[in-house]
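Enquirer: predicted coordinates and the sequence they were generated for:
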Amino acid sequence: MRIIALETSGSTGSIAAMGDGRLIVQTSLSTAQKTAQSLAPTLKSILRDANWEPNAVELVAVTSGPGSFTGLRAGVTSAKVFAYATGAQVLAINTLEVIAAQVENASGELWAVMDAQRKQVFASKFAPNKSGTPEMLLPTQILDDAAMIGKLASGELVTGTGLAKLLRYVPSEVRVGPENSWQPQAATLGRLAFAKYRSGMRNDVWQLAPEYYRKSAAEEKFDQGLLK
């Protein structure tokens, strides 16, 4: 099965071409490349490197959130446009699930965290199923940094880009995922998407939308009466 995976949730990102869940080619994206317009030439380059015609792609996978507003909009918009134009199926996956899946041979419960700014993190708790794939135990939530540290129990593992600011406060009895696995990768997204698609999961291209999990700073100021 030919899969294009778009991961644009953070300050950087990546696009991958996957064949039956195996990586064929992946390229990194800079912050400047994470707009719907700039993703198009990178996607074209990926297709060329994989030696695929656009219509040969059967599934487009995308991280739907949490993450940056701009990055998520660009990724989801690009996935929808490509799927509509080619007739490919589309499948969205939670960004924290992708991060959790990057911990190899994970055992026990683990937390995946991303920086949500304002001294907060996006966080979800997972445990590996029989096949080793992480299953979400607690849904994505926004926690104050201190509250997140307080939730970490002895023997649990924590991973993700949110550790860039939390690491110094993580108790010694809590395991920390390797730093090279903190950033979500398109290849991991594609691998998860292949397994989920085979189990019957997919999204409606017309209904697909980013999941921000919070209002933008401007929206919050408006709600507070600070903007008119």
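Expert: Perfect, I can see it now.
Enquirer: can we go C-alpha only for contacts and neighbour counts from here?
Expert: Fine.
Enquirer: run through the residues that contact the residue nearest the centre of the chain.
Expert: Geometric centre of the chain, nearest residue: Thr95, 2.4 Å, by CA atoms, centre = their mean. Taking CA atoms under 8 Å, 6 or more residues apart in numbering, we find Thr95 in contact with 9, 63-67, 184.
Enquirer: neighbour-wise, which one of the residues you listed leads?
Expert: Of all the contacts of Thr95, Thr63 has the most neighbours under the rule other CA atoms under 10 Å, reaching 31 neighbours.
Enquirer: can you tell me the element that one falls in?
Expert: If you go by DSSP states H and E, Thr63 is part of strand 59-65.
Enquirer: next up, a second structure to put side by side with the first:
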Amino acid sequence: MKTLAIDTSLAAGSVAAADDDGVAERPLGAPGDHARLLAAALDEVARRRGWQVRDADLVAVVRGPGSFTGLRVGVATAKAIAWATSARIVGVSGFAVVARMTARLTDWRDAPIAIPFDAGRGEVFAAVATPAAEPGGWHVGPAVLVAAEAWIAALPAGARVSGPALERMAAAVAARDDIVLAPTACWFPTAGEAAGLGSLCAAAGAVDDARTLLPDYLRPSYAEERAAGPGETGR
């Protein structure tokens, strides 16, 4: 199966092309360049695998959490490719991508992993991934929006932690000597990892409808919160 994958959820976006013989991946650079570079970058990684974008059987895209603009750009591009090529499409959770990558790069395959994504304003989107008989091997529990300090304080003793929010709060987490941090190489989702997870989902029949797939923002935008007024956003 020929799979294209897109991750524009965070500042360090990437794209990948994967097939039965290997994976080609490249970064997208600064966040403002993602929309401008996506088409050419996807064409490049597909050619490095010896095929073209129009040959894709599947498009996988990280649908959230992450940057509002980045998620919109990534999902819209994935849907456009799926419509143009009749490829199937899978929106994958950034939490699941991090869990799968962490398990692959460590020996953390037998216990839950607590995963934080930076939500800004001193908050994190947090979820727990648990080993499960699901595509990719992990079940992601409900995500919550919580103050970063409160999330750190609530971690149980012995918790295993991996995720992009650690980039700015690793020291605070590490201050608890009963918490285990994953290596930094595990913290951020990548398109290559999303391609692998998307392929497993598709093989299990867990694909999305390009007409209805949406980003998973996990919160209203700041403008939407202001328009809704105090007490109307659930926060």
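Expert: It's in. Just so we're clear, the structure is a prediction, and the values are computed from it rather than from any experiment.
Enquirer: tm score of chain vs chain?
Expert: Overlay of the two chains. TM-score (TM-score structural alignment, normalised by the length of structure 1): 0.92; 222 aligned residues with a CA RMSD of 1.6 Å.
Enquirer: the aligned residue in structure 1 for Arg121 of structure 2: neighbour count?
Expert: Under the alignment by TM-score structural alignment, Arg121 of structure 2 pairs with Arg118 in structure 1. Using other CA under 10 Å, the number of residues around Arg118 of structure 1 comes to 8.
Enquirer: thinking Tyr213 of structure 1 is in contact with Pro66, fair?
Expert: Yes: the criterion here is CA atoms under 8 Å, and Tyr213 of structure 1 meets it with Pro66 at 6.4 Å.
Enquirer: what is the aligned counterpart of Thr184 of structure 2 in structure 1?
Expert: Using TM-score structural alignment, the partner of Thr184 of structure 2 in structure 1 is Glu179.
Enquirer: so what touches the lengthiest strand in structure 1?
Expert: Longest strand of structure 1, by residue count under DSSP state E: strand 134-144. With contacts defined as CA under 8 Å, 6+ apart, strand 134-144 of structure 1 is touched by 96-97, 100-101, 116, 119-129, 213.
Enquirer: of those residues, buried ones?
Expert: Burial by neighbour count, 16 or more other CA atoms under 10 Å: within the contacts of strand 134-144 of structure 1 this picks out 96-97, 100-101, 116, 120-128.
Enquirer: tell me which of these fall in strands.
Expert: Filtering these for strands - DSSP E - leaves 116, 120-128.
Enquirer: so which of the residues you listed comes closest to Arg191 of structure 1?
Expert: Looking at these and their distance to Arg191 of structure 1, the nearest is Pro128, at 15.3 Å (CA to CA).
Enquirer: how about the nearest residue to the closest one, chain neighbours excluded?
Expert: Pro134 (4.2 Å; CA to CA, 6 or more residues apart in numbering).
Enquirer: what lines up with that neighbour in structure 2?
Expert: Correspondence of Pro134 of structure 1 to structure 2, assessed by TM-score structural alignment: Trp138.
Enquirer: still on that earlier bit, dump the ones in strands among the buried ones among the contacts of strand 134-144 of structure 1 to CSV, plus distance to Arg2 of structure 1.
Expert: Listed next are these as CSV, based on distance: CA to CA, whole Å:
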residue, distance to Arg2 of structure 1
Ala116, 33
Gln120, 37
Val121, 34
Phe122, 31
Ala123, 31
Ser124, 29
Lys125, 30
Phe126, 28
Ala127, 28
Pro128, 26
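Enquirer: what segments of structure 1 are strands?
Expert: So, for structure 1 - with DSSP E - the strands run 2-7, 13-19, 22-29, 59-65, 89-94, 110-117, 120-128, 134-144, 157-159, 175-176.
Enquirer: for the fifth one, packing partners?
Expert: Of the remaining helices and strands, those touching strand 89-94 of structure 1 by 3 or more CA pairs under 8 Å, 6 or more residues apart in numbering; DSSP states H and E are strand 59-65, helix 69-86, helix 186-198.
Enquirer: comparing those, which comes out most buried?
Expert: strand 59-65 (a mean of 29; mean count of other CA atoms under 10 Å).
Enquirer: I would like the residues contacting stretch 203-211 of structure 2, please.
Expert: Contacts for stretch 203-211 of structure 2 (CA under 8 Å, 6+ apart): 79, 82-83, 88-91, 135, 201.
Enquirer: right, and the pair among those residues with maximum separation?
Expert: Trp83 and Pro135 (24.3 Å).
Enquirer: what is the burial count for Glu53 of structure 1?
Expert: Counted by other CA under 10 Å, the residues lying close to Glu53 of structure 1 total 11.
Enquirer: what residue of structure 2 takes the place of it?
Expert: Aligned partner of Glu53 of structure 1 by TM-score structural alignment: Gln52.
Enquirer: is it correct that its match is in contact with Ala40?
Expert: No: if you go by CA under 8 Å, Gln52 of structure 2 and Ala40 don't touch, sitting 11.3 Å apart.
Enquirer: and the gap between Asp20 of structure 2 and Gly163 of structure 2?
Expert: Taking CA to CA, to the nearest Å as the measure, Asp20 of structure 2 falls 28 Å from Gly163 of structure 2.
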